[in-house]
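1. Show me the folded form of this:
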Amino acid sequence: MVEVLLVEDDPGDVLMTQEAFADYKVANRLTVVSDGESAMAYLRKEGAHAGAPTPDLILLDLNLPRMDGREVLAELKEDPDLRRVPVVVLTTSDAEEDIMRSYNLHANAYVTKPVDFERFIEVVRQIDDFFVSVVRLPRR
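-> I've put the predicted structure just below:
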């Protein structure tokens, strides 16, 4: 089973991502947190997340409350226990500055969320398929 952590504050995007995973791959487990601080607590197994598994893949929005995605990306890529976890930035921003900054912070991919529902589902499925079926992920 592949553990995927979705860090997303938009309930509509969470629902569409959950639908894409549910319809496409039953072997994956998708966990959702809605802000950057919760993401770091989950990744560091703090508080209520003490027993949380280390994800095999992180889908990270940039525009998050409490701690934005750029800060999350910077912190997790500096952490020797977390830096190998692949991170796909999945965001509405197509700003060149956000793209460059994300890659400078060692994001593994940058994907702009499609506005169209069907296209959004297809993009999430392609990300999932690539990181589950094509790429060999490091062991946890």
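2. alpha carbons only for contacts and neighbour counts from here, please
-> Fine.
3. what's the helix or strand for the spatially most central residue of the chain?
-> Geometric centre of the chain, nearest residue: residue 59, 1.2 Å, by C-alpha atoms, centre = their mean. Element membership for residue 59 (DSSP states H and E) is strand 57-60.
4. And for residue 110?
-> Secondary structure from DSSP H and E places residue 110 in strand 109-112.
5. Which elements pack onto the strand holding residue 59?
-> strand 2-7, strand 87-91 (3 or more C-alpha pairs under 8 Å, 6 or more residues apart in numbering; DSSP states H and E).
6. what angle do the helix or strand that comes right after that strand and strand 87-91 make?
-> Sequence-wise, the next helix or strand downstream of strand 57-60 (DSSP H and E) is helix 69-78. Relative orientation of helix 69-78 versus strand 87-91 (axes from the mean of the first three to the mean of the last three C-alpha atoms, to 10 degrees): 180 degrees.
7. Compute the inter-axis angle for helix 69-78 and strand 2-7.
-> 140 degrees.
8. Pull out the buried residues from helix 69-78.
-> Of the residues in helix 69-78, 69, 70, 71, 72, 73, 74, 76, 77 count as buried by neighbour count, 16 or more other C-alpha atoms under 10 Å.
9. please give me the structure for this one as well, since I'd like to look at both together:
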Amino acid sequence: MEPPNHFDEILLVEDNPGDVRLIKEMLKEGGLAPTVHVVTDGADALAFLHGSGDYSDTPRPDAILLDLHLPRKDGEEVLAEMNDDVKDIPTIVLSGSQQGADLKLNDIEDEVDACVEKPLAPDTFKQLARSLQQ
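-> Model prediction:
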């Protein structure tokens, strides 16, 4: 399956309510209006992506914004357990610091499309989205 040429549905995997709010504001300020589905732990992220349990009727996201520090299953476990049906979804790892982003990207660079520092600026996300759509 080819990557989407738009991002109408985004899965945001983030356990910090403040970061969730900031990311939603960033998308709005960037002129983007996707539906943002929020899950707060890695186990729910996998259930959402695999359409299981409470998430049996959820849409397939066009992009995944994934924090690495999550309860129940961390972001690296989520990446490891994503099946082939969802591995082609553009995945952007969110890190609390650029140093952390650089270190983590070295470990998981084959599994993600980008690793960026939080908070993500609207223009940065728009540029990143355009690059993932090409």
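10. Overlay them and tell me the TM-score.
-> In this superposition the chains share a TM-score of 0.83, using TM-score structural alignment, normalised by the length of structure 2; 126 aligned residues with a C-alpha RMSD of 2.0 Å.
11. Structure 2: matching residues for the strand holding residue 110 of structure 1?
-> Mapped onto structure 2 using TM-score structural alignment, strand 109-112 of structure 1 covers residues 114-117.
12. Of the buried residues of helix 69-78 of structure 1, just say which sits nearest to residue 100 of structure 1.
-> Closest approach to residue 100 of structure 1 among these (C-alpha to C-alpha): residue 70, at 11.2 Å.
13. coming back round to it: including mean neighbour count and distance to residue 98 of structure 1, could the helices and strands packed on strand 57-60 of structure 1 go into CSV?
-> Listed next are those as CSV, based on neighbours: other C-alpha atoms under 10 Å; distance: least, C-alpha to C-alpha, whole Å:
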stretch, mean neighbour count, distance to residue 98 of structure 1
strand 2-7, 21, 17
strand 87-91, 23, 10
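14. and residue 82 of structure 1, what pairs with it in structure 2?
-> So, by TM-score structural alignment, residue 82 of structure 1 is matched to residue 86.
15. Go ahead and list the helix or strand containing the residue nearest to its match when sequence neighbours are not counted.
-> The shortest distance from residue 86 of structure 2 to any non-neighbouring residue, by C-alpha to C-alpha, 6 or more residues apart in numbering, is to residue 49 (6.8 Å). Using DSSP H and E, residue 49 of structure 2 falls within helix 42-50.
16. and that helix, what other elements does it pack with?
-> Using 3+ C-alpha pairs under 8 Å, 6+ apart: helix 42-50 of structure 2 touches helix 75-81.
17. The alignment partner in structure 1 of residue 21 of structure 2: what's it in contact with?
-> Superposed on structure 1 with TM-score structural alignment, residue 21 of structure 2 falls opposite residue 15. Counting by C-alpha atoms under 8 Å, 6 or more residues apart in numbering, residue 15 of structure 1 touches no other residue.
18. Look at residue 15 of structure 1 and give its secondary structure.
-> At residue 15 of structure 1 the chain is in helix, as set by DSSP: H, G, I helix; E, B strand; the rest coil.
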